[in-house]
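# Here is a sequence with its predicted model. Questions after.
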Amino acid sequence: MGARGNDAACGADALLGRWCGPAIALVDLDAFFASVEQLDHPEWRGKPVIVGGDPERRGVVSTASYEARRFGVRSAMPSSQARRLCPQAIWTRGRFDRYRELSARVMVILEDETPYVDRVSIDEAFIDITPGRFADEGPVEICRRIMARVAELGITCSIGLGCNKTVAKIASEQQKPRGLTVVPPGCERTFLAPLPVRAMSGIGGRAEAALARMRIRTLGELATAPPEALAAVFGSHAEEARLRASGRERSKVRTAASPREVKSVSNERTFPQDLTERSDIEAALALLAESVGARLRAQGLTAGCICVKLKYTFGEGRSAQRTLAHPTDDEHAMAPVLSELLDTIWSPGVTVRLAGVAASGFDHAAGVQADLFSDLDERGAETTELRDLSVAVDGIRARFGAGAVGYGRAARFDEDLIRRDKYPSNP
């Protein structure tokens, strides 16, 4: 465990339980997917394990155990590269039902400690353990107990503890695995200042390069940079970036019982072989829309906007979106829109390596008036005669599993793809 601060007394007070002000922690499950595989396969413990796609095709690494990371393997790396770096690794495709099961058990542990739990992914959650708000014990003591209880499940976690989400997130990355990094109140700026700007979430490669050209390489330099200079990189979020870099962000953690506001529901896939024919691209979009439609129905949402995203084999790719005349949760109603959007961003001869479908615009008013050319239900949502079939498929999958029934188009792609859960857009 580490405690970083302006002075020894500040750190000592926090460790002794005398915490003043907000206390927010980020609980991050260590190499989660790989750790679950090692838990369920004892013979894999202590060995490099990679959860990911086929190294012989265009697969990617989902998660690598720490034994594999020592060889340079990391998440999102092409599987072929990971195989070259660590040829002795044990490969597995992943069992997401099992990962969700363990994740749910961890969330129960967190909810036992505080009602303020903000799940941000299958393996991460923020918790508010501010003294006096709900918890009576010191935040450090609570974090230690959480780590012990998670370890009893056969997996481990790392925790960052600070006054806000930015500090907690960065702290959680400092001592992995099985690390507890505490940034006591008043010590945020000293902790953050020497760290590279990339340590702060939301700063990617392009922003890092742009800041470097301005001679801003650390969070301390970012915190003191002129707002007008940062506007060129962060736009209207320039002042927010400065506040976060200086540790002055104010964060709110929702209660576990309150649903997260869903802004979009999406699904995208990288294909093991480039798609060159329109029929294959349309089949891929239909498969992605099937997943999006099912998630919309499960959450009781209807979307007023549909977006198609393509990444080409050569070049960056493009996306296009359209506001619908009437909201829908029916992928069959989305199909003609997807086809029309495809016309605007793809032409014959262009090869596609990734496709995505996203639905958004959930703030529309209910009860839209029907017109003569649309089949609207009582919610004002556009439907087709095939929606009942989709609802039936939803029910079968909920009872017997995702692979219990499917459309023929799935056979073209599913064998070679990793299924991923994306939070928070697809809770």
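Perfect, thanks for sending it. Source: prediction; values computed, not measured.

# going forward, measure contacts between C-alpha atoms and count neighbours the same way
OK.

# Who are the contact partners of residue 395?
By CA atoms under 8 Å, 6 or more residues apart in numbering, the contact list for residue 395 is empty.

# Need the three-state assignment for it.
At residue 395 the chain is in helix, as set by DSSP: H, G, I helix; E, B strand; the rest coil.

# From start to finish, how long is stretch 60-80 in a straight line?
Taking CA to CA, to the nearest Å, stretch 60-80 runs 8 Å from one end to the other.

# Tell me the helices and strands packed up against the helix or strand where residue 146 lies.
Following DSSP states H and E, one finds residue 146 within helix 139-152. Packing contacts for helix 139-152, counted by 3 or more CA pairs under 8 Å, 6 or more residues apart in numbering; DSSP states H and E, involve helix 96-113, strand 157-162, strand 180-182.

# structure B:
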Amino acid sequence: MSTDGTKRVRKIVHVDMDAFYASVEQRDNPELRGRPVVVARRSPRAVVTAASYEARPFGIHSAMPAMRAAKLCPDAIFVPPDFTHYKAVSAQIREIFLRYTPHVEPLSLDEAYLDVTDPLISSPSATETARAIRAAIREETGLTASAGVAPNKFLAKIASDWRKPDGQFVIKPHQVERFLADLDVGRIHGVGRVMRSKLAAMDIATAGDLRAVGAAVLIERFGRWGRRLSELAEGVDDRPVKSDREAAQISAEDTLREDLPLFELAPHIQRMADKAWANYRRKAERVACTVVLKLKTSDFQSLTRSYTPVSPPRSAAELAAIACALRNRVGRPPNERYRLVGVGLSGFVDGHEAMLQTALF
């Protein structure tokens, strides 16, 4: 709240590094500059981690099969990913962020939210603060970043993509309604291909259309997600920037050497459960209540199934047993084959709350 009792408008910046992994490789190897670079191993089982802006006009993008990328652009240069190096560069960028605000919420190695409502520097505006941050990144790392500036996280993230690469876009509070009126619903996080088709069947193509339909209709049709869609269509997003993001999920996953049917996945699920459990015991300070099974089909469709038992899992074996049982909920044809298996833990609560939940049941 401000001194006069009104709600204070936040100033949020979303910084997104431009083609981060590929750009790091091009920075470090001058021979790669200006050429189509694909960060991936050139093997039948590999997927693209990142693509330089020179590679993107060929239709190459992250998460596509590496062999397909090679067909789309035979002249592409494939570079195996070096995540140790990328993490070090990311840490350097985060140190720059922290000079401007202590309120930094990393989303990944290459993007973060910053709350610059009260910056650590003397700055006339959030717009100028974002410019200063981008200039420091360029000067100290040789890399470029794009930024979105807005009153909340939802809008800032959309804005950062508006003038990529090496661009900045600002949405001021009085501009929110007009900006959202023509915003394609596909730009709303969580609206994928399936959801987009459902909205299209309701003649909804923009955030303005969502607003016109109204919350009641959206809630009746989509439940809690409908309420959230209605809020976002109005530009409402009260999520604060969390400097110490607790893990939403601790997991382990692996791409298999060959595609396998569901009934052959048990040993691989066990292996991923062991890894996830080891990470959980090492990293988590809270109790995980939900088990997640992740699968990716041979044609790259991702599936997740989850279950919250009465008592949180207490061992890797218990975690693996629950994850294996989740195969019964996959609901796919029996001849379907899978290329990736993952096991995760989510739904974190503190120890007292976990004991209370167990007692209640």
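It's in. On a predicted model such as this, the values are computed, not experimentally measured, just so you know.

# TM-score for the pair, please.
Remark: TM-score between the superposed chains equals 0.84 [TM-score structural alignment, normalised by the length of structure 2]; 343 aligned residues with a CA RMSD of 2.9 Å.

# Residue 202 of structure 1 is nearest to which of the helices and strands packed on helix 139-152 of structure 1?
With CA to CA, the closest approach to residue 202 of structure 1 among these belongs to strand 157-162: 17.8 Å.

# who touches the helix or strand following the closest one?
Next helix or strand after strand 157-162 of structure 1 toward the C-terminus (DSSP H and E): helix 165-172. With CA under 8 Å, 6+ apart as the test, helix 165-172 of structure 1 has contacts from 24-28, 126, 158-162, 179-183, 188, 192, 199-201, 244, 247, 249, 251.

# need the helices for the stretch 151-300 of structure 2, in chain order.
Ranges of helices within the stretch 151-300 of structure 2 are 153-160, 176-181, 193-200, 207-213, 215-222, 224-233, 266-283, based on DSSP state H, counting those that start in this stretch.

# which part of structure 1 lines up with the fourth one?
Aligned by TM-score structural alignment, helix 207-213 of structure 2 corresponds to residues 219-225 of structure 1.

# what residue of structure 2 matches up with residue 253 of structure 1?
In structure 2, residue 253 of structure 1 lands on residue 241 (TM-score structural alignment).

# do the same with residue 46 of structure 1
Using TM-score structural alignment, residue 46 of structure 1 lines up with residue 34 in structure 2.

# Then residue 290 of structure 1?
So residue 290 of structure 1 corresponds to residue 274, using TM-score structural alignment.

# what residues are up against its match?
Contacts of residue 274 of structure 2 (CA under 8 Å, 6+ apart): 316-317, 320.

# try residue 181 of structure 1
For residue 181 of structure 1, counting by CA under 8 Å, 6+ apart, the contacting residues are 1-4, 159-161, 171-172, 174-175.

# that older thread, name the stretch among the helices and strands packed on helix 139-152 of structure 1 that sits most buried.
Of these, the one with the most neighbours on average (mean count of other CA atoms under 10 Å) is strand 157-162, at a mean of 29.

# what range in structure 2 does the host helix or strand of residue 390 of structure 1 sit on?
Element membership for residue 390 of structure 1, per DSSP H and E: helix 387-400. The aligned range for helix 387-400 of structure 1 in structure 2 is empty, by TM-score structural alignment.

# and that helix, which residues are buried?
Neighbour-count burial for helix 387-400 of structure 1, counted by 16 or more other CA atoms under 10 Å, picks out 387, 390-391, 393-394, 396.

# Among the residues you listed, which one lies nearest to residue 325 of structure 1?
residue 387 (18.1 Å).

# I'd like the distance between that closest one and residue 210 of structure 1.
Distance, residue 387 of structure 1 to residue 210 of structure 1, by CA to CA: 48 Å.

# cool, and residue 32 of structure 1?
Look at residue 32 of structure 1 and residue 210 of structure 1: by CA to CA, they are 33 Å apart.

# more neighbours, these two?
A count of neighbours by other CA atoms under 10 Å puts residue 32 above the other of residue 32 of structure 1 and residue 210, at 22 against 15.

# ok, now which ones touch the aligned residue in structure 1 for residue 307 of structure 2?
Residue 307 of structure 2 maps onto residue 321 in structure 1 when the alignment is built from TM-score structural alignment. By CA under 8 Å, 6+ apart, the contact list for residue 321 of structure 1 reads 305-308, 341.
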